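J.: The following block contains a protein sequence and its predicted model.
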Amino acid sequence: MAKLTKKLKEAAGKIDSNKMYNLEEASALVKEVNIAKFDASVDIAVRLGVDPRKANQMVRGVVSLPHGTGKDVKVLALVTPDKEAEATAAGADYVGLDEYLQKIKDGWTDVDVIVTMPAVMGKLGPLGRVLGPRGLMPNPKSGTVTMDIGKAVAEVKAGKIDFKVDKYGIIHAGIGKVSFDAQQIKENASELLSTLMKLKPTAAKGIYVKSINMSSTMSPGISIDTKSAN
């Protein structure tokens, strides 16, 4: 087992492992136990009582965090020439079509989100092996395949994120930075959790939210009372 550093021991000592913190307490504590020398990300992990192997228990959605993610999200808009000005005005970092499709074929994936139009999706199909594993394939359900390109780009830049339960039944999401104040972290977390509650599959039986854990990059995790999700 890896030895804990002095700073990590000090941080862990501030967390009561026998306590379930409420959302407000955890949002303040995650700032206090941060040991990174950079503006660390604040992450939340929610274990759900679903079986993601079953299509009718898959949980996937989008949420617009009220205070954004704190990240400068790089957006590629794959659009036809008539939509280029709209995408650029909304703040897309890269705008175009065929030249970027070729770059992706050549291995370029230096973006966080790709927004495109329904008519372009046919050209993206062959790139699924490159984009899929990186979570970059646009999807109508996440609002990244649309004719309203300007709105889609603006929402992503402002803090709209998509999430999907992994094979272990856990939702992982970045909800801000430790430089946010505790209230901002709490409100972002609360928005994600309330969105998750609305997405409970009817086929899922028993306890839906089994556990919630909040942490920052390199910091110990903080257990949150699951009633905070209600």
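T.: Sure thing, it's come through. Residues are numbered from 1 along each chain as shown.
J.: From here on, just use CA atoms for contacts and neighbour counts.
T.: OK.
J.: Grab the most central residue of the protein for me.
T.: In the chain, the centroid-proximal residue (C-alpha atoms, centre = their mean) is Ala173; its distance is 3.9 Å.
J.: ok, that residue - contacts?
T.: Residues counted as contacts of Ala173 (C-alpha atoms under 8 Å, 6 or more residues apart in numbering) are 43-45, 163.
J.: For the residues you listed, pick the one with the most neighbours.
T.: The most crowded member of these, judged by other C-alpha atoms under 10 Å, is Ile44 (23 neighbours).
J.: Could you single out the nearest of the contacts of Ala173 to Glu191?
T.: Closest to Glu191 out of the contacts of Ala173 is Ile44 (12.0 Å), distances taken as C-alpha to C-alpha.
J.: is it true that that closest one touches Asn213?
T.: Yes: at 5.7 Å, Ile44 and Asn213 qualify as touching, with contact defined as C-alpha atoms under 8 Å.
J.: Could you report the neighbour count for Ala12?
T.: Ala12, neighbours per other C-alpha under 10 Å, totals 17.
J.: For the lengthiest helix in the chain, name the packing helices and strands.
T.: Longest helix of the chain, by residue count under DSSP state H: helix 182-198. Applying 3 or more C-alpha pairs under 8 Å, 6 or more residues apart in numbering; DSSP states H and E, one finds that helix 182-198 contacts helix 23-32, strand 60-64, strand 170-177.
J.: That one vs strand 60-64, what angle?
T.: Interaxial angle of helix 182-198 relative to strand 60-64 (axes from the mean of the first three to the mean of the last three C-alpha atoms, to 10 degrees): 150 degrees.
J.: Included below, for side-by-side comparison, is a second structure:
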Amino acid sequence: MPKRGKKYIESAKLVDREKLYDASEALELVQKTSTTKFDSTVELAVRLGVDPRHADQQVRGTVVLPHGTGKTKKVLVLAKADKIQEALDAGADYAGGEDYVEKIQKENWFGFDVMIATPDMMGVVGKIGRVLGPKGLMPNPKSGTVTFDVAKAVEETKAGKVEYRVDKAAIINVPIGKVSFGAEKLQDNFNVLVSAIIKAKPASAKGRYLKSVTIATTMGPGIRINGQKLMEQ
């Protein structure tokens, strides 16, 4: 186990590891356990009772957090003709066609957090699929990043749209904001995200769905939340 610093040990004392907290209590506590000098991100980790190896037990979707994540995402739009201007007018940081694909190929350029592409550009995007995939940057219709409505996609991304997706270990990790947001705003974001995850429960998932729900700040201790209570709300 990594050696923990003094601040971490002190903040960990505030958390009862055996207890399952109510969400509101946990979100108050998560701010007290933040030990960094910078404005820490609050992360939500949900372990689900699904088997991600089965296609019918994939849990994935997007949601716009009411207060955003505290990080402004840089957006690259790959499109043709008038759609390029539409993307820039909507607030895209970069918009263009094959020139950007070439830039990524030749210069290994990744000066963006989200890539949005129109369907007629996916053939070109496929050329760099091998480098986009591992970085989680490949546009996908399920996450709303393959669309002709580029203005809406850019606006939603800038407004705080996040993607949640179960990984191989059946865990979803998503940031829900910054410590500076305060408990109320974090609670709003938490509620919207957890509701979306519960609604996305696959019909084929058996047994307990929310196996564990934990929130933590960057470098802070994990605080466990009562998942059963969330399912009943």
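T.: Great, that's in hand. Worth saying up front: this structure is predicted, and the values here are computed from it rather than measured.
J.: ok so, going back, tabulate the helices and strands packed on helix 182-198 of the first structure in a markdown table, adding columns for distance to Lys105 of the first structure.
T.: Putting these into a markdown table (distance: least, C-alpha to C-alpha, whole Å) gives the following:
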| stretch | distance to Lys105 of the first structure |
| --- | --- |
| helix 23-32 | 40 |
| strand 60-64 | 27 |
| strand 170-177 | 28 |
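J.: Return the most buried member of the ones you listed.
T.: strand 170-177 (a mean of 22; mean count of other C-alpha atoms under 10 Å).
J.: sorry, back to before: between the contacts of Ala173 of the first structure, which is closest to Val178 of the first structure?
T.: Taking C-alpha to C-alpha as the measure, Val178 of the first structure sits nearest to Asp43 out of the contacts of Ala173 of the first structure, at 9.9 Å.
J.: pretty sure the closest one contacts Ile175?
T.: Yes: contact criterion C-alpha under 8 Å: Asp43 of the first structure and Ile175 qualify, at 5.7 Å.
J.: next one: stretch 225-233 of the second structure to chain centre, how far?
T.: Relative to the centre of its chain, stretch 225-233 of the second structure is centred 21 Å away, using C-alpha atoms, centre = their mean, to the nearest Å.
J.: how near is the residue of the second structure positioned farthest from its centre to Thr118 of the second structure?
T.: What lies farthest from the middle of the second structure is Ala81; by C-alpha atoms, centre = their mean that is 30.7 Å. Counting by C-alpha to C-alpha, to the nearest Å, the gap from Ala81 of the second structure to Thr118 of the second structure is 11 Å.
J.: can you list the residues that contact the helix or strand containing Glu86 of the second structure?
T.: Element membership for Glu86 of the second structure (DSSP states H and E) is helix 82-89. Surrounding helix 82-89 of the second structure, the residues in contact under the criterion C-alpha under 8 Å, 6+ apart are 77-78, 94-96, 148, 150-151, 154.
J.: can you tell me which two in these are farthest apart?
T.: Spatial extent of these (C-alpha to C-alpha) is set by the pair Tyr94 and Phe148 at 16.3 Å.
J.: if we can go back for a sec, mind checking the helices and strands packed on helix 182-198 of the first structure for the one nearest to Pro140 of the first structure?
T.: strand 60-64 (10.8 Å).
J.: just the strands in the second structure please.
T.: Taking DSSP state E to define them, one finds strands in the second structure at 41-48, 60-64, 75-78, 94-96, 114-117, 161-165, 171-178, 210-217, 223-225.
J.: which one of the helices and strands packed on helix 182-198 of the first structure lies closest to Phe38 of the first structure?
T.: strand 170-177 (9.9 Å).
J.: how far apart are the closest one and its match in the second structure?
T.: Overlaying the second structure shows strand 170-177 of the first structure at a mean distance of 0.6 Å from the equivalent residues (mean C-alpha distance after the TM-score superposition for the first structure).
J.: quick one on the thing from earlier: just put the contacts of helix 82-89 of the second structure in a markdown table and tack on neighbour count and distance to Val59 of the second structure.
T.: Shown next, in a markdown table, are the contacts of helix 82-89 of the second structure (neighbours: other C-alpha atoms under 10 Å; distance: C-alpha to C-alpha, whole Å):
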| residue | neighbour count | distance to Val59 of the second structure |
| --- | --- | --- |
| Val77 | 30 | 26 |
| Leu78 | 29 | 27 |
| Tyr94 | 17 | 30 |
| Ala95 | 23 | 30 |
| Gly96 | 19 | 32 |
| Phe148 | 16 | 25 |
| Val150 | 26 | 25 |
| Ala151 | 20 | 26 |
| Val154 | 28 | 23 |
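J.: Closest one of the residues you listed to Lys71 of the second structure?
T.: The nearest member of the contacts of helix 82-89 of the second structure to Lys71 of the second structure, counting by C-alpha to C-alpha, is Val154 at 14.7 Å.
J.: from what I can see that closest one touches Ala92, true?
T.: Yes: counting by C-alpha under 8 Å, Val154 of the second structure touches Ala92, with 6.1 Å between them.
J.: Now the common contact residues for those two.
T.: Val75.
J.: so the longest helix of the first structure corresponds to what in the second structure?
T.: Helix 182-198 of the first structure lines up with residues 183-199 of the second structure when matched by TM-score structural alignment.
J.: Outside of that stretch itself, list whatever touches it.
T.: 23-24, 27-28, 31, 59, 63, 65-68, 164, 176-178, 231.
J.: same thing but 6 Å
T.: 27-28, 65, 176 (C-alpha atoms under 6 Å, 6 or more residues apart in numbering).
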